[in-house]
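Undergrad: Let's see this in three dimensions:
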Amino acid sequence: MPRRHLNLRTAGTALIDSELVAVRERMEIPEGWSPEVLAEVEQAARTPRPPLHDATALPLFTVDPPDSRDLDQAMHLERRGSGYRVYYAIADVGAFVRPGGAIDAEARRRVETLYFPDVRVPLHPPQLSEGTASLLPGQDVPALLWQLDLDADGVLLCTDLRRALVRSRRKLDYAGVQHAIDSGTADEALALLGVIGPLREEREQDRGGISLPIPEQEIEPVDGGYALSYRAPRPADGWNAQISLLTGMAAAEMMLDGAVGLLRTLPAAPRSAQDRLRRTAAALGVDWPAGLPYPQLIRSLNPELPAHAAFLNECTGLLRGAGYTAFDGSVPPEPGHAAVAAPYAHCTAPLRRLADRFAGEVCAALAAGEPVPDWVRAALPEIPKLMETGDRRAHEVERASVDLVEAELLRGREGEVFDGVVVDVDERKQLTGTVQLRDPAVRARLTDDRPGALALPLGTHLRVRLTIVEPGSGTVRFAPA
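TA: Predicted coordinates for the structure are as follows:
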């Protein structure tokens, strides 16, 4: 993802790396691969399940961070009369993984790829995820090839899916894609990403879907150390995400029609949460007219403004509670995803996320008019619980990693004063909340213990003093200056 650097001071790697090792030991993160897994990988790499359809003539391209090698998706876009056709190839992990085998068992234990600043702990052995199963340019790879036909407004008209052999031609990154489209140097297939992506964003707005443009912290290696920055996505990131969302929505509809599958679901927020958000908007001075729908309000906000940034941070409360819903034989009563504003499935990242392989297997069978394999049906009920555990572990890894880098960046700076914005206030303890510094890119707990203090000023600039730094535990605390 593109980045906007906000901090040039780096934290040394030696101490952080040793602390990261301790984090992995404490969380019992797996290291290495068993001989059984490696033997199965070697065999699978030599003899994957061959697809019946040859689509190697399609000039597919991938869009990923520059250093990525576990490439799940590749696309080709073209005009179709007054509308468009999207080809979206998803790595067919099922062509390499034997049901009930060693790789399958290990993947169910790992659940998803984990990202530490110093190492990546992959879901599948790198020989597969970064080698023979990855959609790297120039190699023939089994894939689940989606064909999605859209009308002139970007509305999905029909869907086709088949197992196919594909060959990506180009490995592109977000910055290069954005530059090529903006400068007019993109070829037609790539230029269409800048047409179809915005159309799908308009359709998302029509549905009432939302994406929160909140700056996210990101750790990156710089000059032999680690630095923190806030991630600033380019428009091309959103366009690329819309192709994935389109596919996930098509997969969900296919599974609902077949009454079997695995959905990514999110219930609508309770009325009390929405009422609280309206009170927060009023307190921050965010204009929210009575008749303006919530998604339209979100699109009108500027995360660079402190009050808007604080409000967007509070909006994340409406998106909590996402999970996975498995079903077989009857459609779930509430199959929708509130943020997508439609039924939706995770199916486009099978190299990095366990659930996607099973969703892909269901869709491949349904599209071919075949019964969903018994081993898939048997596994579906356990996948939601496995994914819940995996998602929680991934969040813990991300938070622990950021905490360690924050603490190391601030080591020895106790008593210094920084400029920040109060982006969250505890509703029950009005003197406790979260402050977001601009430089360094830190978000940390803020507590006001001053006599007579009433409440932290949500959504306003505040000078804060660093009071506690504990690099070993990653603890950082601030107080109003």
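
Undergrad: Could you use CA atoms for every contact and neighbour count after this?
TA: OK.

Undergrad: any idea whether residue 332 is helix, strand or coil?
TA: Three-state call for residue 332 (DSSP: H, G, I helix; E, B strand; the rest coil): coil.

Undergrad: Check the gap between the residue nearest to it when sequence neighbours are not counted and residue 249 for me.
TA: Nearest residue to residue 332, sequence neighbours excluded (Cα to Cα, 6 or more residues apart in numbering): residue 325, at 7.8 Å. For residue 325, the distance to residue 249 (Cα to Cα, to the nearest Å) stands at 14 Å.

Undergrad: For these two, indicate the residue with more neighbours.
TA: Each of residue 325 and residue 249 has its neighbours counted (other Cα atoms under 10 Å); residue 249 has more, 25 against 20.

Undergrad: One more sequence to fold, the one below, so I can look at both together:
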Amino acid sequence: MIRTHASGGDFGRLRAQFGLPDSFGPDVLAEAEAAVLDPLVSAGGREDATGLPFVTIDPPGSKDLDQAMLIERTAGGFRVHYAIADLAAFVPPGGALDREARRRGQTLYLPDGNVPLHPPVLSEDAASLLPGEVRPAVLWTIDVGEDGELAATRVRRALVRSTEQLDYDGVQAALDAGRPHPSVAALPELGRLRRELAVRRGAVELQLPEQEITGDADGGWVLARRPRTAVDAWNAEISLLTGMAAARIMIEAGVGVLRTLPPPDPEAVQRLRRAAVAAGLDWPSALGVSEFLSTLDPGQPASMALFADTTRLLRGAGYTAFDGELPEVLTHGGIGGPYAHATAPIRRLVDRFAAEVCLAVTAGREVPSWVREALAEVPAQMSASDGLAARVERACLDQVEAWVLAERVGQEFTAVVLRAEETKAEILLEDPPVMARCSGTRFPEGERITVRLTEVDVDHRKVSFERV
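TA: I've put the predicted structure just below:
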């Protein structure tokens, strides 16, 4: 992991620019406090699953814990117990909490603190699957065959208790040392099977390194490039498995809300093939996009450039709600099948409604009227919040990059060319891990070049480079 320290201020100006709320209204807070004292845990009855040794896997220090898992090896394959925080136990339909959550759409994460979807008394306490605490949950039990394919799904309300809060690096280190936590000892085997199936489905995984911002003890900021670990990928596969199970339930019932993405345009795929040839990558004609990408080393410059180009195949994502007639597009082109957001209701609005649909359908009950009424509005609410989240994340990175580089104008750096046009390119500096635009000509995509920092505008969060 490459880490670079930066001095700098807070993100107050950025928060003001985007109009981000700094608190909740008194009516919302009052309703949240009342819900903590008297949650709707009895709605529909609850199974006592507190004896199952669930664990959570999240970044260190996380408090808004949506998911807890237990994976068991069975005679016929695997059994995944996946507990999802039950926000409907705390959010009365049509109340102040519900209205505010619909307005916000999702939690926004900034380096100096998040803008939560729900008040912290819920998101970081009463609704969060914190270790040692009994919590209401939507419990998914998913049976998977030896081939990794989904075999059966059961969904119900339950009471659960997580036994331990784990983090990605810790789980990876324990697995590497041959001492995995018993609750996730089967994760590598199942995760690999699901990844193989994803490749065969045509799922597109972009293994670009993630930029990450953390604070330090001196009040500054640390900019890092964090490579994705195997545990990151395997953990994501459990969430994807659950989302695909949820999509199947909703499609069969003819009611629900899916995360959709049109299939890649054939011409865009041909452009990507030409880009691979230009980068010196051997792409056999018999391999599809997913199969070819799975063969690449994400640490190589040419691979990084092609992953950046592949983002052009993943345009047009949205949310598709239906109640009766099925929509024309049911699948997510990046996942290679039908998929729904259903595993992060503390942090994302749509997941609460997806859970309610699945609970009702699998119990043979009518989907609640308040859920059906919400389905018509949720896609627009989520699309708006997705757009805001992306802009805020990019602005935070731009700000820290400007702070990192503020005193280095005139210096030269080594960078990888990710995407190139006639007179400019998108580049990734190797150290510090900055992604920026660069002016010049004849940029070789997927190769290292030398660039010079020509300008830094901290107030406007802009940095400028030119090719040497």
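
Undergrad: Can you pull the TM-score for these?
TA: After superposition, the two chains reach a TM-score of 0.97 (TM-score structural alignment, normalised by the length of structure 2), with 464 aligned residues with a Cα RMSD of 1.1 Å.

Undergrad: What is the equivalent residue in structure 2 for the residue nearest to residue 332 of structure 1?
TA: Under the alignment (TM-score structural alignment), residue 325 of structure 1 maps onto residue 320 of structure 2.

Undergrad: Isn't its match up against residue 262?
TA: No: the criterion here is Cα atoms under 8 Å, and residue 320 of structure 2 misses it with residue 262 at 11.4 Å.

Undergrad: What does residue 68 of structure 2 correspond to in structure 1?
TA: In structure 1, the residue paired with residue 68 of structure 2 according to TM-score structural alignment is residue 74.

Undergrad: Kindly report the same for residue 7 of structure 2.
TA: Aligned partner of residue 7 of structure 2 by TM-score structural alignment: residue 12.

Undergrad: Quick check: closest non-adjacent residue to that match.
TA: Distances taken as Cα to Cα, 6+ apart put residue 225 closest to residue 12 of structure 1, at 4.6 Å, once the chain neighbours are dropped.

Undergrad: Burial check on that neighbour, number of neighbours?
TA: The local packing of residue 225 of structure 1 (other Cα under 10 Å) involves 15 other residues.

Undergrad: which residues does it contact?
TA: 10, 11, 12, 13 (Cα atoms under 8 Å, 6 or more residues apart in numbering).

Undergrad: at 10 Å what do you get?
TA: By Cα atoms under 10 Å, 6 or more residues apart in numbering, the contact list for residue 225 of structure 1 reads 9, 10, 11, 12, 13, 14, 16, 405.

Undergrad: could you pull out the strands for the stretch 201-350 of structure 1?
TA: Under the criterion DSSP state E, counting those that start in this stretch, strands of the stretch 201-350 of structure 1 are mapped to 216-222, 225-231, 260-265, 323-328, 336-337, 342-343.

Undergrad: can you tell which of the ones you listed is closest to residue 157 of structure 1?
TA: Nearest to residue 157 of structure 1 among these is strand 342-343; the distance by Cα to Cα comes to 15.7 Å.

Undergrad: Could you list every helix and strand in contact with the closest one?
TA: helix 235-258, strand 260-265, strand 336-337 (3 or more Cα pairs under 10 Å, 6 or more residues apart in numbering; DSSP states H and E).
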